[in-house]
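Engineer: Give me a model of this one.
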Amino acid sequence: MAEASVRVVVVDDHSIFRSGLKADLDASIDVVGEAHDVESALAVVVETAPDVVLLDVHLPGLAVPAGSTGGAEVIRRAAPELPATRFLALSVSDKAEDVVGVIRAGARGYITKGSSGGEVSRAVHAVATGDAVFSPKLAGFVLDAFGAAVGETAVAGDELDRLSAREQEVMRLIARGYAYKEVAAELFISVKTVETHVSAVLRKLQLSSRHELTAWATARRLL
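Structural biologist: Okay, the predicted model is just below:
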């Protein structure tokens, strides 16, 4: 029985690699779009709403903040708009920080570019059905990172309990760099109300500035 077709967008900054990958993928993989950087990836992914996005980790783009990667940024920005789309990292890098970074951003798997076309195709199908897929040598990075994070998550949960649901929403947006006006527009509240919530968040968390808030939220993986 033939496998069901999976709609895929391929994101990589090297056109030769994209062409070679498409040629190697199984016939059941329907490539509905391509992109070469963060901006073009966001546009194509949102437009086509594919089942799976195959993306490189280190993508160029003006929208990539310090400490992040292009692949992680694509996931963070596109995933909230496309809850049914899965993201699978395909990279030459096997560094622990790259693997953990994109998984924390929301990727369902991470395989290296040394994988064959058949291996990539099987990984795409697995991720499309909700499974998590990792190249064997990379799985340990994920287990180590998220095992160590259990205790930190418990501590963060205790601290978050001090905040109301609305304060938590405001906290995350401010920590991500949103201006007060942008937070107000996002949550349909007044700028004055945003200011009140920010003051309450800083007081309850015993922080003195939004920069400290960003550092606090980043350290606890809340962004």
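Engineer: Could you use CA atoms for every contact and neighbour count after this?
Structural biologist: Fine.
Engineer: now the helices for this protein?
Structural biologist: In chain order, the chain shows helices spanning 15-24, 38-48, 70-78, 96-105, 117-128, 136-160, 165-175, 180-187, 191-205, 210-219, with DSSP state H as the criterion.
Engineer: Any idea which of those helices gets closest to L55?
Structural biologist: When the helices of the chain are compared for distance to L55 using CA to CA, the nearest one is helix 70-78, at 6.4 Å.
Engineer: can you list contacts of the closest one?
Structural biologist: Taking CA atoms under 8 Å, 6 or more residues apart in numbering as the criterion, the residues outside helix 70-78 that touch it are 37-38, 41-42, 45-46, 55-61, 63-64, 87, 89, 101-102, 105-107.
Engineer: okay but A49 is in contact with L82, surely?
Structural biologist: Yes. With the criterion set as CA atoms under 8 Å, A49 and L82 qualify as a contacting pair; they are 6.6 Å apart.
Engineer: neighbour-wise, which of those two wins?
Structural biologist: For the pair A49 and L82, the greater number of neighbours falls to A49 (21 against 15), based on other CA atoms under 10 Å.
Engineer: Please give the structure of this sequence too, so both can be compared:
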Amino acid sequence: MGAGDGEGGERMTTEQAAGETAERHVRVVLVDDHRMFRTGVQAEIGATDRTGVEVVGEAADVDQAVTVITATRPEVVLLDVHLPGGGGVEVLRRCASLMGGQESPVRFLALSVSDAAEDVIGVIRGGARGYVTKTITGGDLVDAIFRIKDGDAVFSPRLAGFVLDAFASTDAPPVDEDLDRLTQREREVLRLIARGYAYKEIAKQLFISVKTVESHVSAVLRKLQLSNRHELTRWATARRLV
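Structural biologist: Have a look, this model is predicted:
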């Protein structure tokens, strides 16, 4: 009798778990310019019968993202911060009308390798409901997606402080007009240059060519009216971007 009770209890637990998964469902769009990363996320979270997450679209740049999001109207968008065409902030700007004022708003969760304060604050100001880094586990990402769908705000632990500093304080720093002239990719190259990385190291880390790094550095110097990487490093350090 004891053994029978144990088996029956185990079956009930399994059935209840399966029922809970079946009841949970969320439609998601993946936006990231690295195809291999999108494939990995799809494999990790996209088994709908197990996770309740249905990936209904993917995009690799800003224009693709806006097109796919508008066409599919997902409940949650996993959004990379650094994208060709203007970055995640531009996607948020162009999708602003989809975020509110309707029964089924599209909600955005930033998923990025960057943990820079200006990136976090930028996308939250743009309308994203949360920000997690790419070190997050598959299970935690699924949980974060459902929390975002339900209207919660989700942040990787150390990133929450950036948001509190920027929005809970009455002396939050104003928007830096010089920094706003730079694209998201240029900001990323700027930070790495300021941290002392060589062009080859930056190219490897960002999966771009050395020539592309050089082009970004030239654009940064021109936009900020600086002469060399030493001035650039001082500029970035003064703004606590390093």
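Engineer: one step back: most tightly surrounded among the helices of the first structure?
Structural biologist: helix 70-78 (a mean of 24; mean count of other CA atoms under 10 Å).
Engineer: Between helix 38-48 and it, find me the angle.
Structural biologist: With axes from the mean of the first three to the mean of the last three CA atoms, to 10 degrees as the criterion, the two stretches helix 70-78 of the first structure and helix 38-48 enclose an angle of 40 degrees.
Engineer: circling back: CSV for the helices of the first structure, including distance to V32 of the first structure?
Structural biologist: Formatted as CSV, the entries for these read as follows, by distance: least, CA to CA, whole Å:
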stretch, distance to V32 of the first structure
helix 15-24, 11
helix 38-48, 7
helix 70-78, 16
helix 96-105, 23
helix 117-128, 14
helix 136-160, 28
helix 165-175, 32
helix 180-187, 31
helix 191-205, 41
helix 210-219, 35
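Engineer: Could you say which one of these comes nearest to D30 of the first structure?
Structural biologist: helix 15-24 (9.1 Å).
Engineer: In the second structure, what range does that closest one match?
Structural biologist: Mapped onto the second structure using TM-score structural alignment, helix 15-24 of the first structure spans residues 35-44.
Engineer: can you check stretch 160-179 of the first structure too?
Structural biologist: Aligned by TM-score structural alignment, stretch 160-179 of the first structure corresponds to no residues of the second structure.
Engineer: what sits against F167 of the second structure?
Structural biologist: With contacts defined as CA under 8 Å, 6+ apart, F167 of the second structure is in contact with no residue.
Engineer: Residue in the first structure paired with it?
Structural biologist: When the two structures are superposed using TM-score structural alignment, F167 of the second structure falls opposite F146 in the first structure.
Engineer: where does the counterpart of R158 of the second structure in the first structure sit relative to V198 of the first structure, distance-wise?
Structural biologist: Mapped onto the first structure by TM-score structural alignment, R158 of the second structure lines up with K137. Counting by CA to CA, to the nearest Å, the gap between K137 of the first structure and V198 of the first structure amounts to 43 Å.
Engineer: and what of K113 of the first structure?
Structural biologist: On the measure of CA to CA, K113 of the first structure and V198 of the first structure end up 44 Å apart.
Engineer: try R122 of the first structure
Structural biologist: Going from R122 of the first structure to V198 of the first structure by CA to CA gives 46 Å.
Engineer: One more: G70 of the first structure?
Structural biologist: From G70 of the first structure to V198 of the first structure the distance is 29 Å (CA to CA).
Engineer: residues in the second structure aligned with stretch 41-60 of the first structure?
Structural biologist: Alignment of stretch 41-60 of the first structure against the second structure: residues 65-84, by TM-score structural alignment.
Engineer: Start and end of the matching stretch, how far apart?
Structural biologist: The first and last residues of stretch 65-84 of the second structure sit 11 Å apart, counting by CA to CA.
Engineer: what's in contact with that stretch?
Structural biologist: 26-33, 56-62, 87-89, 91, 94-95, 98, 104-112, 114, 119, 123, 145, 148-149, 184-185.
Engineer: what lines up against V102 of the first structure once you look at the second structure?
Structural biologist: With TM-score structural alignment as the criterion, V102 of the first structure lines up with V123 in the second structure.
Engineer: Kindly apply the preceding question to A128 of the first structure instead.
Structural biologist: Aligned counterpart of A128 of the first structure in the second structure: K149 (TM-score structural alignment).
Engineer: swap in A78 of the first structure?
Structural biologist: With TM-score structural alignment as the criterion, A78 of the first structure pairs with C95.
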